[in-house]
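> got a predicted structure here, sequence first:
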Amino acid sequence: MLAAAAVAVSSAPASAEPGDGHLVRYTLRTAAPADFKLNYVIASPPSKQAYNADPYTYLKSEVVVIGPEQPWVFEVTLDDPEWAILTASTGVHAMQASPNPVCEIEVDGEVRVHQEGPYTAHCQLGAW
């Protein structure tokens, strides 16, 4: 969990093991400091059935704290980048402005999806 916290407060990307696939970069930015529950794919499943049978083989879930000057970035090599997904959600805190999270998924250096919302952000590619 300490490594995850280091990723959350650093703009340097964390990385999974490189392979022969496509470089996928997940990025989450926010307008105000907040804690976010993240879910993101770290390995391409061979099929939707394989994913459904054991999702945490392919999906990572963690809580991070980020702020305007501290984006969360994670890079992974996926055989099939269409499996890429990043969801970020935060609880509503009384007397706090909405953090306005913004997520992006890049594949091989090209931004493929960009989404934002007041409390949640959801970026996904085609396999979902």
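Received it, and whenever you're ready, just let me know what you need. Numbers count the residues shown, from 1 in each chain.

> only C-alpha atoms from now on, for both contacts and neighbour counts.
OK.

> nearest spatial neighbour of the residue nearest to the spatial centre of the chain, skipping sequence neighbours?
Among the residues of the chain, the one closest to the centroid is Leu86, at 3.8 Å (C-alpha atoms, centre = their mean). Nearest non-adjacent residue to Leu86, counting by C-alpha to C-alpha, 6 or more residues apart in numbering: Tyr40, 4.5 Å away.

> you'd agree that neighbour is in a strand?
Yes. Tyr40: assigned to a strand according to DSSP: H, G, I helix; E, B strand; the rest coil.

> count the residues that sit near it.
By the criterion of other C-alpha atoms under 10 Å, Tyr40 has 20 neighbours.

> neighbours around Gly126, how many?
Every residue meeting other C-alpha under 10 Å relative to Gly126 is counted, giving 9.

> how about the helices in the protein?
Applying DSSP state H to the chain gives helices spanning 2-8, 48-53.

> just say which of these is most tucked in.
helix 2-8 (a mean of 15; mean count of other C-alpha atoms under 10 Å).

> show me what that one is packed up against.
Applying 3 or more C-alpha pairs under 8 Å, 6 or more residues apart in numbering; DSSP states H and E, one finds that helix 2-8 contacts strand 59-66, strand 72-78.

> redo these as TSV? Include mean neighbour count and distance to Ala50.
Formatted as TSV, these follow (neighbours: other C-alpha atoms under 10 Å; distance: least, C-alpha to C-alpha, whole Å):
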stretch	mean neighbour count	distance to Ala50
strand 59-66	17	12
strand 72-78	23	16
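
> try this one side by side with the last:
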Amino acid sequence: MRSVRFGAAVLLATAGVAATAVPAAADEAVMHQITYSVFTEQPFRGAAIYYRDTDPPSWADYSHDPYLFSPKVEADLGPGQQWTMNVQLANPDEWAMVMATSGRSKFPPNFHCVLAVDGVVVSQNSGAKGALCSLRHW
């Protein structure tokens, strides 16, 4: 009877190891193609645009220094002058974001932003002095 219990324990232990073994390929994140686009209804020079180009390792890392993960560019925009950036993110539901603003300008140019993930538009927004496109509610 003792050998039966020992055999059953070995069998259960082996099954537990097999159930927790994960192929190495599962550790690699699937990268998604993110396309950010911004334009304005009126010509505007020097629009401030922030976008996310990297998945932060953790929320704590992002909170400590959000600008490390959110580059800023300045762009001249207008109805026929669009700014577009393509990046890759592993978790766009959490981190994909583009925001544009006219700052303290007295002449709001009416911003529009578009966020696409893997070729599908998932967020659009507009605003007189700025616009934010994201899947997450900031």
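Perfect, thanks for sending it. The shown structure was predicted, so the numbers you read here are calculated from the model rather than taken from an experiment.

> can you calculate the TM-score here?
Once superposed, the chains reach a TM-score of 0.76 (TM-score structural alignment, normalised by the length of structure 1), with 108 aligned residues with a C-alpha RMSD of 1.9 Å.

> got CSV for the helices and strands packed on helix 2-8 of structure 1, with distance to His93 of structure 1 too?
Shown next, in CSV, are the helices and strands packed on helix 2-8 of structure 1 (distance: least, C-alpha to C-alpha, whole Å):
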stretch, distance to His93 of structure 1
strand 59-66, 14
strand 72-78, 21
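
> quick one, which of these is nearest to Ser15 of structure 1?
strand 72-78 (4.7 Å; C-alpha to C-alpha).

> corresponding residues in structure 2 for the closest one?
The aligned range for strand 72-78 of structure 1 in structure 2 is 83-89, by TM-score structural alignment.

> residues making contact with the matching stretch?
Outside stretch 83-89 of structure 2, the residues that touch it by C-alpha atoms under 8 Å, 6 or more residues apart in numbering are 31-39, 53-55, 75, 77, 95-96.

> mind doing that once more with 10 Å?
For stretch 83-89 of structure 2, the external contacting residues (C-alpha atoms under 10 Å, 6 or more residues apart in numbering) are 29-40, 47, 49, 51-56, 73-77, 95-96, 98, 113-118.

> now Val107 of structure 1: closest residue in space that isn't a chain neighbour?
Val24 (4.6 Å).

> ditto for Val102 of structure 1
Glu116 (4.3 Å).

> what residues does Val122 of structure 2 make contact with?
Asp93, Val114, Leu115, Ala116, Cys133, Ser134, Leu135.

> ok, of these, which come out buried?
By neighbour count, with 16 or more other C-alpha atoms under 10 Å, those hold Val114, Leu115, Ala116, Cys133, Ser134 as buried.

> check the alignment and tell me where the last one lands in structure 1.
Just to be clear, that refers to Ser134 of structure 2. That one, Ser134 of structure 2, aligns with Gln124 by TM-score structural alignment.

> if we ignore the residues flanking it in sequence, what's nearest that match?
Gln124 of structure 1 sits nearest to Ile85 (C-alpha to C-alpha, 6+ apart), 4.1 Å away.

> strands of structure 2, start to end?
Assigned by DSSP state E, the strands in structure 2 fall at 32-40, 44-51, 72-77, 83-89, 97-101, 111-117, 120-127, 130-134.

> how far apart are the fourth one and its match in structure 1?
Taken against structure 1, strand 83-89 of structure 2 registers an average deviation of 0.3 Å after superposition, with mean C-alpha distance after the TM-score superposition for structure 1.

> and that strand with strand 111-117, angle?
With axes from the mean of the first three to the mean of the last three C-alpha atoms, to 10 degrees defining the directions, strand 83-89 of structure 2 sits at 30 degrees from strand 111-117.

> can you check the second one too?
In this structure, strand 44-51 of structure 2 runs at an angle of 30 degrees to strand 111-117, with the same axes, to 10 degrees as the basis.
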